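A.B. asks: pasted the sequence and its predicted model underneath.
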Amino acid sequence: MNILSIFLFAISSSSDNLIVGLSYGAKKVRINFINNFMISFISGIGTFLAMLFGRTLLQLIPLKYSNIIGSGILILLGIFLLINWLKKNIDSKKSTEEVNEDASGFKHYENTLRNPEIIDTNDSKTIDFKEAIILGIVLCLNNIGLGIGASISGLNIFITSISSLIFSLVFIPIGYYIGEKVISDKLSRYSEIISICIILILGMYDLFV
């Protein structure tokens, strides 16, 4: 069992929670412990199911190639996210209204992460239980590819899933505190590219270790 790989995975899989916390802190949208736990629990379950699926795929893959394939998935996912991040920065001159008009597919998912306050549908400045479930599902989607790749590369399913849950639970309040004290937009951009770099490092580390 590689503790460093699990640690890197947990940080990367929970990075969106940090971004959400930054945004909520800056816009004073509060979330209590129970709802924060629900978001983290859904994230942990998503990681577990994705890794379980990856472990099922592992039975169809020759053992000697499993680490290469798992690491390759993580590296390709990191490259895909990096390209998408670069495209978003190139297209950053588009207005928020134009982004909101496209409510389909990946754009809708991406817009929710960039503007998580839209989950607060009743504009109460508080995330209620129902809204927490929706946000948890949205954040959970980020862990599917990561979980499959990490499982195939050999990470322990239970420890990795629990680590993901714990980091998710901690990152939202940390992000909220930072976002409340400083401007969150720049930090959100840095958090995203840092997460992408961690995914690439994790994939390359598992490939050669």
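C.D. replies: Noted; the coordinates are in hand.
A.B. asks: from here on, just use CA atoms for contacts and neighbour counts.
C.D. replies: Fine.
A.B. asks: what ranges do the helices span in this protein?
C.D. replies: Ranges of helices in the chain, per DSSP state H, are 3-13, 15-27, 33-58, 63-90, 96-101, 105-114, 129-140, 143-152, 157-181, 184-208.
A.B. asks: take the one below as the second:
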Amino acid sequence: MPPLSLLFLALAVSIDSFGAGFTYGLRKVKIPISGCFILALCSGAVLYFSALLGLAANRVLPENASQMIGGFSFVLLGVWALWQILRERKASPQEKKDEQRERILLKFEVKTLGLVIHILKLPTAADLDRSGTIRGMEAVLLGIALSVDAFGAGFGAAMLGLPPLGLACVTGFMSALFVYLGIRAGKGIAKAGWMGRLTFLPGIILILYGLWRLSRPFRHPAN
């Protein structure tokens, strides 16, 4: 069921986009339609590239090996996402400030590269000129930032036989859509305690999907 799998994975890797958009909405930062289009293109391009790498690996590995590696990739990505959330919640206020400061200090290395690292570490800092609007290069950086964590998902999805172009298109569209919806929601909600409980959802979805794909050879053994 490729269409359902594509939607399922795109949802899992795009939920963070809603969180970033929600934060922008609270700050009254806007993103025009052109910015959403650029964001979708960049997110899709990163996913497409990672999926092509997975497709190349899939061609030289046995089918069962590809299924196992792809499934394990999603389980590990999900575990990593949950661990990051738990670590952030357990950190003291001072540790969070120190971590934030460390992220920002990275930009002092090489100017162009350092700026990209800053954005990747902190997607909500993509409004470089503090204009209150995400456009042009800022949308490019935001798209890359939001898709970096999904790089492994694209690789694993291709190894499981999902089409790279379809995955890239659906994920790019959903990332832009979720950022837009997040901004709209953030503008209308000053505080939303229930949002914090949703942060676990992407990791759980990735783990469940990985386990489901790992069980496939046992559910459909080769004759």
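C.D. replies: Received it, and whenever you're ready, just let me know what you need. Just so you know, these numbers come straight off a predicted model, no measurement behind them.
A.B. asks: can you pull the TM-score for these?
C.D. replies: Once superposed, the chains reach a TM-score of 0.88 (TM-score structural alignment, normalised by the length of the first structure), with 205 aligned residues with a C-alpha RMSD of 2.2 Å.
A.B. asks: closest one to residue 121 of the first structure among the helices of the first structure?
C.D. replies: Closest to residue 121 of the first structure of those is helix 129-140 (C-alpha to C-alpha; 7.9 Å).
A.B. asks: buried stuff in the closest one?
C.D. replies: 129, 131-133, 135-140 (16 or more other C-alpha atoms under 10 Å).
A.B. asks: take the helices of the first structure and lay them out in JSON lines including distance to residue 122 of the first structure.
C.D. replies: Formatted as JSON lines, these follow (distance: least, C-alpha to C-alpha, whole Å):
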{"stretch": "helix 3-13", "distance to residue 122 of the first structure": "28"}
{"stretch": "helix 15-27", "distance to residue 122 of the first structure": "15"}
{"stretch": "helix 33-58", "distance to residue 122 of the first structure": "16"}
{"stretch": "helix 63-90", "distance to residue 122 of the first structure": "29"}
{"stretch": "helix 96-101", "distance to residue 122 of the first structure": "17"}
{"stretch": "helix 105-114", "distance to residue 122 of the first structure": "16"}
{"stretch": "helix 129-140", "distance to residue 122 of the first structure": "10"}
{"stretch": "helix 143-152", "distance to residue 122 of the first structure": "28"}
{"stretch": "helix 157-181", "distance to residue 122 of the first structure": "20"}
{"stretch": "helix 184-208", "distance to residue 122 of the first structure": "23"}
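A.B. asks: which of those helices sits closest to residue 120 of the first structure?
C.D. replies: Using C-alpha to C-alpha, those put helix 129-140 closest to residue 120 of the first structure, at 6.6 Å.
A.B. asks: which part of the second structure matches the closest one?
C.D. replies: Aligned by TM-score structural alignment, helix 129-140 of the first structure falls on residues 136-147 of the second structure.
A.B. asks: show me what that stretch is in contact with.
C.D. replies: 13-14, 16-17, 35-36, 38-43, 46-47, 116, 119-124, 126-128, 175 (C-alpha atoms under 8 Å, 6 or more residues apart in numbering).
A.B. asks: cool, stretch 101-109 of the first structure as well?
C.D. replies: 99-100, 138.
A.B. asks: try 10 Å this time
C.D. replies: Where contact means C-alpha atoms under 10 Å, 6 or more residues apart in numbering, the residues beyond stretch 101-109 of the first structure that reach it are 99-100, 110-116, 138-139, 141-142.
A.B. asks: just to check, residue 2 of the second structure is in contact with residue 164?
C.D. replies: No. Taking contacts as C-alpha atoms under 10 Å, residue 2 of the second structure lies outside contact range of residue 164: 11.5 Å.
A.B. asks: same drill for the two, tell me which one is more crowded.
C.D. replies: When residue 2 of the second structure and residue 164 are compared on other C-alpha atoms under 10 Å, the one with more neighbours turns out to be residue 164, at 24 against 12.
A.B. asks: for the counterpart of residue 167 of the second structure in the first structure, list the residues it contacts.
C.D. replies: By TM-score structural alignment, residue 167 of the second structure lines up with residue 160 in the first structure. Residue 160 of the first structure makes contact with 3, 5-7, 9-10, 44, 47-48, 51, 147, 150-151, 166, according to C-alpha under 10 Å, 6+ apart.
A.B. asks: distance of residue 160 of the first structure from residue 130 of the first structure?
C.D. replies: According to C-alpha to C-alpha, to the nearest Å, residue 160 of the first structure stands 27 Å off from residue 130 of the first structure.
A.B. asks: for residue 143 of the first structure, same thing?
C.D. replies: Taking C-alpha to C-alpha, one finds residue 143 of the first structure at 21 Å from residue 130 of the first structure.
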